[in-house]
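Asker: my questions are about this predicted structure, shown below with the sequence.
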Amino acid sequence: MMIRLCMVLVAVMFVFVSKISAQSNSEELQEKRGQKVLRKLEELLEVKELLDLLKEDSNDMNDEQDNKRTEETIELGTSEELDEERRDYSTDYDCAHRDHPDYGCVGKCIATSKCPGNHYISNLCPNKPADVKCCFTANSDSQCTSGFSDGHCIATSQCPNNDYVSNYCPTKPPGVKCCRSKPTDTCPNDGCGSSLKTKACNVKSNSNIRLRDNNSVFNSKGNNDGADATSNIADMCNGKKSKRSSYDCVISGVTVPTPGGWVCIQAKVLDYLIALANDGHDILVNTITGACHSKTSKHYSGLAVDIQKESSASNYQAWMTKCTSMGGTAYGPGDAGHANHVHCHFP
């Protein structure tokens, strides 16, 4: 009996101890699990804080970009305004280099409706729409252009004899005033160099060299096209390039377009004309870089010149000989298409 009781007590104690042990193990396990969950929560909180920081940085960057875009829009204008500006103010060479008698070389190709005082010249913006002309008051405030017939907002340093009036160019920097005289130093300095300029001026001033002043004698479209021999040499002497004609010509029944644009008359051509004059020849220059010629003509490269045979007494053979002696190629009376003039070109 005692033994059984002891065995029961042992069994009960074993069960009790087992339960306590199990409970202890369960609590320990739960505690571990709780700690693990807490760690996970802490990690998640850290991740959330990091995400919040990144979000704040991203918002700041977006705000900066938005502000920058706003500033650029304020400074440059909308895309439509930019397109309009590019359309209006991308100026052709002819316009930018036209030395206006009152305003100088300040022309810009813009719509006539935007040209203050309608001070524009036609046919100087051949690559623009019909309503775009060469305006010489594009950068001037209306107070200046309406207050004075020749008023133009320009740097005081470019206004001769300080002939300017203050407070008539309110949208311009302090150094820009309303000048009432033709400004100086406004022509672009992108000519052909001082050496060619000097040679061209020597041709212009030589009394033995006469220059045609209108291409209409060769083609009706060439009337006052600014690419005649006189204008070619004058432009070069003024530090600019020589103009080429820009219209269609009919040569031997074939329509040949002239290239337009500007080119430097090369030294060999200028030297050739001076050499003829120094030899005592009185010559009339028909064409240099303008008028009608074959599509691949050396004229359009500034490497050829045509001299008129004015009478039977013209010593055209000497002109041809001089051309070949200087390294050129000459054609004249007796050669096809050259019955009344001598053509000389250089490689």
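Answerer: Cool, the structure landed.
Asker: can we go C-alpha only for contacts and neighbour counts from here?
Answerer: Will do.
Asker: for residue 88, the count of nearby residues, please.
Answerer: 20 (other Cα atoms under 10 Å).
Asker: so it makes contact with residue 133?
Answerer: No. Applying Cα atoms under 8 Å, one finds residue 88 not in contact with residue 133, separated by 9.2 Å.
Asker: quick one: common contacting residues for those two?
Answerer: Both residue 88 and residue 133 are in contact with 109-111, where contact means Cα atoms under 8 Å, 6 or more residues apart in numbering.
Asker: now do the helices in this protein.
Answerer: Ranges of helices within the chain are 2-76, 79-89, 93-96, 142-147, 194-205, 229-237, 267-278, 316-325, based on DSSP state H.
Asker: point out the most buried one among those helices.
Answerer: helix 229-237 (a mean of 24; mean count of other Cα atoms under 10 Å).
Asker: touching that helix from outside, list them.
Answerer: 191-192, 196-201, 203-204, 211-214, 226, 241-243, 264-265, 285-290.
Asker: thinking again about what came up before, which one (most neighbours) among the shared contacts of residue 88 and residue 133?
Answerer: Busiest of the shared contacts of residue 88 and residue 133 [other Cα under 10 Å] is residue 109, holding 32 neighbours.
Asker: what about that residue, distance to residue 231?
Answerer: Distance of residue 109 to residue 231, given as Cα to Cα, to the nearest Å: 22 Å.
Asker: surely residue 144 meets residue 152?
Answerer: Yes. The pair residue 144 and residue 152 qualifies as a contact (Cα under 8 Å) at a distance of 6.2 Å.
Asker: what about versus this one:
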Amino acid sequence: MRFNRFRAAVAVTAAVFAVTTGTVAAAQPGPGQHGTPAKHHTPPKLASESARLARAILNDKGITYAGTHDGGSDRASLPRQNLVDTANGRLAKTSPWGHKRGTRAALNAQMLNGVLKLNTQYHFKFQVSEFVGGRHTSGSKHYQGRAVDVNWINGRHVGNGAAHHALMTACHKLGANLVLGPGDPGHAKHVHCQW
């Protein structure tokens, strides 16, 4: 009996202290009491670097995208859709023709960073003609999401007066390990930069 009175006095003292100091805690059910279990909130998934860069490129007004492929018609593998898929955490789709028919590939963060910086750092306004879509050679890095093709630079078509040499130099400075353009076989009308 004396112990129960002591426990009650301690409980009242704790309650008074909590009220006066503003540290009232939510009552927790004790043993044998029923209560609603606390909900555990799963923290949101952190976006990948590729997804973040894809969103930044999509929001960049100086970068545009071809609306057709040279080798056929497939909206799901156009360059803008490749970025939308990546921004949403999905793999980018290849075209249903060529060497990797309708497969999926992750767009490489280094390549995306290079594409973004061609505008933000080097101030080129340009059009991307392909990421993983279109038709390329069988071992092309396009199919691995590591290459970009550019067909318009600052309002001029590549091969028709566009400043392709300057863009190619910028790609090299941004870490591209292979850059091809007019004068290289199969690249008369676009610049290819791969990481």
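Answerer: Received the coordinates, thanks. Computed from a prediction, not measured in an experiment: that's the story for all the values here.
Asker: TM-score for the pair, please.
Answerer: Scored against TM-score structural alignment, normalised by the length of the second structure, the superposed chains reach a TM-score of 0.69; 145 aligned residues with a Cα RMSD of 2.1 Å.
Asker: ok so, going back, mind putting the helices of the first structure into TSV with distance to residue 178 of the first structure?
Answerer: Output for these, formatted as TSV (distance: least, Cα to Cα, whole Å):
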stretch	distance to residue 178 of the first structure
helix 2-76	25
helix 79-89	21
helix 93-96	20
helix 142-147	6
helix 194-205	32
helix 229-237	28
helix 267-278	41
helix 316-325	52
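Asker: quick one: closest of these to residue 305 of the first structure.
Answerer: Nearest to residue 305 of the first structure, of all those, is helix 267-278, at 6.9 Å by Cα to Cα.
Asker: which residues in the stretch 151-300 of the first structure form strands?
Answerer: 152-155, 164-165, 176-179, 209-211, 242-243, 248-251, 254-257, 262-263, 283-287 (DSSP state E, counting those that start in this stretch).
Asker: against the second structure, where does the third one fall?
Answerer: Same thing as strand 176-179 of the first structure. Mapped onto the second structure using TM-score structural alignment, strand 176-179 of the first structure spans no residues at all.
Asker: counting by contacts, list what that strand packs against.
Answerer: When contacts are defined as 3 or more Cα pairs under 8 Å, 6 or more residues apart in numbering; DSSP states H and E, strand 176-179 of the first structure sits against strand 152-155, strand 164-165.
Asker: pick the most buried one from those.
Answerer: Of those, strand 152-155 is the most buried (mean count of other Cα under 10 Å), at a mean of 27.
Asker: read off where it ends up in the second structure.
Answerer: Using TM-score structural alignment, strand 152-155 of the first structure finds no match anywhere in the second structure.
Asker: helices and strands around the longest strand that the second structure contains, which ones?
Answerer: In the second structure, taking DSSP state E as the definition, the longest strand is strand 147-153. Where contact means 3+ Cα pairs under 8 Å, 6+ apart, strand 147-153 of the second structure is packed against helix 109-120, strand 126-130, strand 191-194.
Asker: just want the angle from it to helix 164-173.
Answerer: 150 degrees (axes from the mean of the first three to the mean of the last three Cα atoms, to 10 degrees).
Asker: contact partners of strand 147-153 of the second structure?
Answerer: Applying Cα under 8 Å, 6+ apart, the external contacts of strand 147-153 of the second structure come out as 111, 115, 124-132, 141-142, 157-158, 162-164, 189-195.
Asker: repeat that for stretch 66-84 of the first structure.
Answerer: Contacts of stretch 66-84 of the first structure (Cα under 8 Å, 6+ apart): none.
Asker: with stretch 52-68 of the second structure instead?
Answerer: With Cα under 8 Å, 6+ apart, stretch 52-68 of the second structure has contacts from 74-75, 78-80, 83-84, 86-87, 109, 112-113, 115-116, 119, 124-130.
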